[in-house]
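Asks: next comes the sequence, and after it the predicted model I'd like to discuss.
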Amino acid sequence: MAIFTFNEAPPLPMRVTTTNGDEWTTTASEAVGVKLGWNLKSHTAAAGSLNGGSGWRLIGSSQFYTHRKHEDMGKPHLLVIPCPAQSLVIPLVNLSKYLAKQSIKITFVNTEFNHKRVIDAFGKNVAENGLLRLVSVPNALEDGEDRREKGKLTERLGQVMPGHLKELIHKINASHEDKISCVLADLSIGFVLDVAVELGDFDGRILAGFGVPTSGTPLVKDKMFQLPPMTPVIHPAKFLWLNIDTSPSTQKIMFHTSWGNNKAVETADWVVCNSSLELEPEGFNLVPKVLPIGPLPASDRLGNFFTVFGEIQFQELALGLELTNRPFLWVVREDITEGKHHVYPQEFIERVGDRGKMVSWAPQGAVLEHSSIACFISHCGWNSTIEGVSNGVPFLCWPYFADQFLNESYICDIWKIGLKFERDERGIIGKEEI
């Protein structure tokens, strides 16, 4: 979900100031290249400079694993594998484009379903002089199966994708082209690193997991949980594997997937993240062996993740925006409601017509950069969080699932740049609250 409210006059600047020393002033692609042992300084095609260090996303959608071989790799060739979810594909597409500009060869692997969406969105512009190649592997789910069943999708990915990746790596390495020298994979698909270890000699770095029962259900359900001071306090019900679905079987699948991802980090050389040391210093101190490269520049080509509302909540949101009596831009996707059609309150569009605009898509990064933006109502996905923080925009937080609740805690409790909504006895965020 994305809703933007506007000031009549530009707001005061609130941009984040990051360190500007030599240690951290570098492009994202140069940072990755130096850590992988490649000399990129001789290349002139540089990505935009990223000022500042970067912390580790404790539970986030923009963390990546890297793997490389010991021997002399010659020309670097990265195999990049995102988790097949829209908001997780975008950061790796962006990073891959910047790496390709540094003359690093990239093979970007998507499932067939997401491969077509990336091609449709980016077209030929993604090629980067032929160094960035998009390939696909078969989908984890069959045609007609519900992709919203997250537990089933997660389980099938771990069953189906490793075999396809092995076949692809063998095919590339057996050809006359440059062999795969590094595997870069999203944190949420840790099984990819098991494939990398099986097919080559790789270094490892260790990251401990959480000590909870194998069912994933916390032993203490009502006590708030916190790691070191200055990290978010979170209720056990908001743990990633518990807030995604209410089904115990799905929760167990998601827990074991999360546990497996943490264990997989033991075989990774580095964890690459889209964050900054200034935003998450305590998280960075917890896991120091990471490669910070954020914040990555925003991309609006593939849009954003949106919460699906029931009819009552949708109408309360509409009426709440009307009650603000402020200009607003509301991104209303076709699938934002549970029904087939959006049911706006009676005469709502006529009443807000002179100050409110509803659209099916908006270039979020460009909108947030506008000086008239006064507030960003966001689901608190990490990409949106980074974009809002980078542009100094205050948040109203409407998290839905996964890491969004943790991000809300950072925004409201640690950084103090946003507010939380309170739900009523029905579990609805009412128009007066909005």
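Replies: Thanks, I have it.
Asks: drop to CA atoms for contacts and neighbour counts, all remaining ones
Replies: Fine.
Asks: which parts of the stretch 1-150 of the chain are helices?
Replies: 28-35, 86-101, 112-122, 150-174 (DSSP state H, counting those that start in this stretch).
Asks: and the ones you listed as TSV, adding mean neighbour count?
Replies: Converted to TSV, the helices of the stretch 1-150 of the chain look like this (neighbours: other Cα atoms under 10 Å):
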stretch	mean neighbour count
helix 28-35	19
helix 86-101	21
helix 112-122	16
helix 150-174	15
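Asks: what ranges do the helices span in the stretch 201-350 of the chain?
Replies: 240-243, 248-264, 281-286, 311-324, 348-351.
Asks: nearest to Ser276, of the helices of the stretch 1-150 of the chain?
Replies: Comparison of the helices of the stretch 1-150 of the chain against Ser276 by Cα to Cα identifies helix 28-35 as nearest, at 12.2 Å.
Asks: put this next to the first one:
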Amino acid sequence: MSPMPHFLVIPFPVLGHVNPLMQFSQVLAKHGCKVTFLNTEYSQKRMAASSSEQHNNNNENPINIVTLPDGLSDDNDRSKPVEFVQSVRATMPEKLPKLIEEVNNNNGNEESKISCIVVSMTMGWALEVGHKLGIKGAVMFPGSATSNASLDCAERLIHDGIIDSETGLPTKNQEIQLSPSMPMMDPAHLPWMTTLGKSFFAPMLKEVETLRRFGQWWLCNTTYELEPGALSISPKFLPIGPLLPDDQSTSTSSFWQEDQTCLDWLDRQPPQSVIYVSFGSLAVMDPNQFRELALGLDLLDKPFLWVIRPSNTNKHNNNYVLPEGFKGDKGKIISWAPQRKVLNHPSMACFVSHCGWNSTIEGVYSGVPFLCWPFFGDQFQDKAYICDVWKIGMGFDKDENGLITREEIKKKVEKLLGDEEIRQSSLKWKEIAMNNIAEGGQSSENLHKFINWAKE
């Protein structure tokens, strides 16, 4: 029997990429694969500082963590995405071959050398480095299969005159459909329409070409049933989700300390009573909107768990000031949550979410209904799936000033909690997700197929 493959996993160093790729690494390790996880030195410091378990390579942790510099000093601002991407690309590629050589030498024998490199978006250069060294390559996207499909179709959208070839911006106001079995989408919500800005569109097209050329598989944290139309776009797309490592795993990948006290607090709440509010690792809220949210949670008169995360720069808290008159006596406010444990807690009633894909897939697997509050890019498309396709949630309506008012928050939460069809639909999709990763399920079989391919 041939030895199990050795994967080198390289995420782009932001939490929305590091987290799912670490989960993927834990799943590979659970299947007996050898895994080396490459973090930047800065990311590793943040993860170690946030975790009570220091991220060392102890016997309990099957994942070997290695680091390279990202080209910036600790004091540099990493929240400017274009500059950050440029620094990573200018620094890491030339150092990677030596690191691979060191990892292989440390493993001693030929059979346990790195056999496959897995990267996330913007790290395609590593697949090119691996290709020159005779190492296979695959891509693990932290977004939905629909995001993958959008990236894969970018050239076609340019050719059809739907988006501008230089900026990626829509050429006119119209809805589009990437394939007949996919929901309609607004080109203004394509995945590159985020904080990266239009100057990043041309490099992104080049990145997609690199990933196509050197990535044999584009692994997706999804299932066939969730996004059948998107998965039909390319034979490279392989759904292996939802990615759920053991909760007992010693490897965490958060940049902030998870507040475990919220689990004891949840234990004291009635079943299906708690409103969980979290907007992920990047979204920033306008102060007036923050005020309405706080006062809306008060109006509800229900228990709530609200994540108000620290700043992304790790130097100071975001300037969120709880408004005058906010009581908050029914709720608990924390800076970061052990989200999968929270969503799977019996006290959960609903999830007020930004609809980032990691949160979306975790919510689906937990069977918790959503209230959708997207901020940018593909989060709007994820909301369309949640509300219109899977029918497991609702959206909010904004007033004439573009605000989601406290009254709207109260109204929608109460409406959602009274909707038995949405609750039943949520439980149905939870069962579908669980069946996929059970032994013999489609995602589980696809993962075996991928591991066997890496072995060859």
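Replies: Received, thanks. All of these numbers come straight from a predicted model, not from anything done at the bench.
Asks: re earlier: return the most buried member of the helices of the stretch 201-350 of the first structure.
Replies: Highest mean neighbour count among the helices of the stretch 201-350 of the first structure (mean count of other Cα atoms under 10 Å): helix 240-243, with a mean of 22.
Asks: have a look at how far, on average, it is from the second structure.
Replies: Taken over the aligned residues, the distance from helix 240-243 of the first structure to the second structure averages 2.2 Å (mean Cα distance after the TM-score superposition for the first structure).
Asks: which residue numbers in the second structure does that helix align to?
Replies: Aligned by TM-score structural alignment, helix 240-243 of the first structure falls on residues 191-194 of the second structure.
Asks: mind listing the strands for the stretch 151-300 of the second structure?
Replies: 217-220, 237-239, 274-278 (DSSP state E, counting those that start in this stretch).
Asks: in the longest one, what counts as buried?
Replies: Buried residues in strand 274-278 of the second structure, defined by neighbour count with 16 or more other Cα atoms under 10 Å: 274-278.
Asks: now whatever residue of the second structure lines up with Val393 of the first structure: how far from Thr360 of the second structure?
Replies: Aligned against the second structure by TM-score structural alignment, Val393 of the first structure finds its counterpart in Val368. Separation of Val368 of the second structure from Thr360 of the second structure (Cα to Cα, to the nearest Å) stands at 10 Å.
Asks: where do the strands of the stretch 1-150 of the first structure begin and end?
Replies: 2-6, 26-27, 49-50, 63-68, 77-81, 105-111, 132-137.
Asks: returning to that earlier point: so which of Val368 and Thr360 of the second structure has more stuff around it?
Replies: Val368 (29 against 23; other Cα atoms under 10 Å).
Asks: could you dump the helices of the stretch 1-150 of the first structure into JSON lines and include distance to Thr5 of the first structure?
Replies: Output for the helices of the stretch 1-150 of the first structure, formatted as JSON lines (distance: least, Cα to Cα, whole Å):
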{"stretch": "helix 28-35", "distance to Thr5 of the first structure": "32"}
{"stretch": "helix 86-101", "distance to Thr5 of the first structure": "23"}
{"stretch": "helix 112-122", "distance to Thr5 of the first structure": "27"}
{"stretch": "helix 150-174", "distance to Thr5 of the first structure": "32"}
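Asks: which among the ones you listed is found nearest to Gln315 of the first structure?
Replies: Counting by Cα to Cα, and looking across all of the helices of the stretch 1-150 of the first structure, nearest comes helix 86-101 at 26.3 Å.
Asks: contacts made by the closest one with the rest, please.
Replies: Helix 86-101 of the first structure is contacted from outside by 28-30, 45-47, 61-62, 80, 82-83, 105-106, 108, 114, 126, 128, 131-132, 186, 296-297, 299, 302, 304-305, 383, using Cα atoms under 8 Å, 6 or more residues apart in numbering.
Asks: residue furthest from the geometric center of the first structure?
Replies: Glu347 (37.1 Å; Cα atoms, centre = their mean).
Asks: who are the neighbours in contact with whichever residue in the second structure pairs up with it?
Replies: Glu347 of the first structure maps onto Gly325 in the second structure, with residues paired by TM-score structural alignment. Contact analysis of Gly325 of the second structure by Cα under 8 Å, 6+ apart lists Leu295.
Asks: if we can go back for a sec, out of the helices of the stretch 1-150 of the first structure, nearest to Leu368 of the first structure?
Replies: So among the helices of the stretch 1-150 of the first structure, helix 86-101 is nearest, using Cα to Cα, at 17.6 Å.
Asks: from the centroid of the second structure, which residue is nearest?
Replies: Asn358 (3.5 Å).
Asks: that residue pairs with which position in the first structure?
Replies: Asn358 of the second structure maps onto Asn383 in the first structure, by TM-score structural alignment.
Asks: ok now the helix or strand containing that match, how far from the chain's centre?
Replies: Under the criterion DSSP states H and E, the helix or strand holding Asn383 of the first structure is helix 382-390. With Cα atoms, centre = their mean, to the nearest Å as the basis, helix 382-390 of the first structure stands 10 Å off its chain's centre.
Asks: mean deviation of the next helix or strand after it from the second structure?
Replies: Going down the chain from helix 382-390 of the first structure, the next helix or strand is strand 395-397, by DSSP H and E. Following the fit onto the second structure, the mean deviation recorded for strand 395-397 of the first structure is 1.0 Å by mean Cα distance after the TM-score superposition for the first structure.
Asks: dump the strands of the stretch 151-300 of the second structure to a markdown table, plus distance to Glu421 of the second structure.
Replies: Listed next are the strands of the stretch 151-300 of the second structure as a markdown table, based on distance: least, Cα to Cα, whole Å:
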| stretch | distance to Glu421 of the second structure |
| --- | --- |
| strand 217-220 | 28 |
| strand 237-239 | 27 |
| strand 274-278 | 18 |
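Asks: and His316 of the second structure, which of the ones you listed is closest to it?
Replies: Across the strands of the stretch 151-300 of the second structure, closest to His316 of the second structure is strand 274-278 (Cα to Cα), at 19.2 Å.
Asks: so which elements touch the closest one?
Replies: strand 304-307, strand 348-353 (3 or more Cα pairs under 8 Å, 6 or more residues apart in numbering; DSSP states H and E).
Asks: who wins for proximity to Ala49 of the second structure among those?
Replies: For Ala49 of the second structure, the closest of those is strand 304-307, at 19.3 Å, according to Cα to Cα.
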